[in-house]
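Q: Structural data only, the sequence is not supplied:
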């Protein structure tokens, strides 16, 4: 059964690991990789990635990407959202801290942020405006 707008936005707002998909070069399948993301209902979704990463290069060329999130418990549910890139800006330590705090235990955030900021190279925040949604709750199959 398809989710309501409120259900799919709330599900996307939960801290799941997403599968990011973006069109690749001619003759290749789309790039699909796991990624942390941030989303608040009614807003844009955003990711943080390396400036020189393949995914950032492909997103820049395509101008859009998809995030797909799923779970198996307590019911099988998924949300896939696709849309255009509306902004790409240099990452800040505050954005790195925000997304890290979404996924890591509180006691590990500071150490991770310090390490990532010093060692992961230049990063960018890429914002996507949700445009097309596919969602379902398949119940307890």
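A: Received it, and whenever you're ready, just let me know what you need. Given the structure is predicted, the values throughout are model-derived calculations rather than measurements.
Q: Every contact and neighbour count from this point should use C-alpha atoms.
A: Fine.
Q: which element is the nearest residue to residue 71 once chain neighbours are set aside on?
A: Among residues not flanking residue 71 along the chain, residue 77 sits closest, at 5.5 Å (Cα to Cα, 6 or more residues apart in numbering). Using DSSP states H and E, residue 77 falls within strand 76-90.
Q: which stretches of this structure form helices?
A: For the chain, helices defined by DSSP state H occupy the ranges 5-13, 54-62, 93-103, 106-119.
Q: take the one below as the second:
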């Protein structure tokens, strides 16, 4: 029987592709929070997520100190990668370059610039995560 598990380089390449991530973080006395997010990742680097301070996501991440993110391909052959790890920083806003890189993964350059110009501000926070544990599945591996 063959394995559907991706190699380390395959899973990092997949995660660095453009996918809407599903962030999951534990919450005391409630079900885990699971919400879609835009993110940035380069193989071997940190997972970067831009959000607003004092939101439900931000408060849950600050309390838990770690999170998971799942990225998937919804077209056959189905594939997914899940990464989890500790938050290593979430006290500064992203630089303009970091914000443009995140937004630019999802929108054309001009729209990304307009979004960053309107959304990047003092309430912005960049969550940096060190990937430690990975799960993956690639249904094309038969």
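A: Cool, the structure landed. Computed from a prediction, not measured in an experiment: that's the story for all the values here.
Q: Work out the TM-score between the chains.
A: Between these two chains, after superposing, the TM-score reads 0.91 (TM-score structural alignment, normalised by the length of structure 1); 138 aligned residues with a Cα RMSD of 1.8 Å.
Q: returning to what we had before: for the residue nearest to residue 71 of structure 1, what is the corresponding residue in structure 2?
A: The alignment partner of residue 77 of structure 1 in structure 2, by TM-score structural alignment, is residue 79.
Q: what's the angle from the strand holding residue 77 of structure 1 to helix 54-62?
A: 80 degrees (axes from the mean of the first three to the mean of the last three Cα atoms, to 10 degrees).
Q: Quick one: distance of strand 76-90 of structure 1 to the chain centre.
A: 6 Å (Cα atoms, centre = their mean, to the nearest Å).
Q: With structure 2 overlaid, report how far that strand is off on average.
A: Its aligned residues in structure 2 lie a mean 0.8 Å from strand 76-90 of structure 1 after superposition (mean Cα distance after the TM-score superposition for structure 1).
Q: That strand vs helix 5-13, what angle?
A: Relative orientation of strand 76-90 of structure 1 and helix 5-13, computed by the same axes, to 10 degrees: 60 degrees.
Q: related to what we said a few turns ago, can you give me the distance of the match of residue 77 of structure 1 to residue 15 of structure 2?
A: Residue 79 of structure 2 sits 11 Å away from residue 15 of structure 2 when distances are taken as Cα to Cα, to the nearest Å.
Q: These two - which one has more neighbours?
A: Neighbour totals were compared for residue 79 of structure 2 and residue 15, and residue 15 leads with 25 against 21 (other Cα atoms under 10 Å).
Q: Much appreciated, bye for now.
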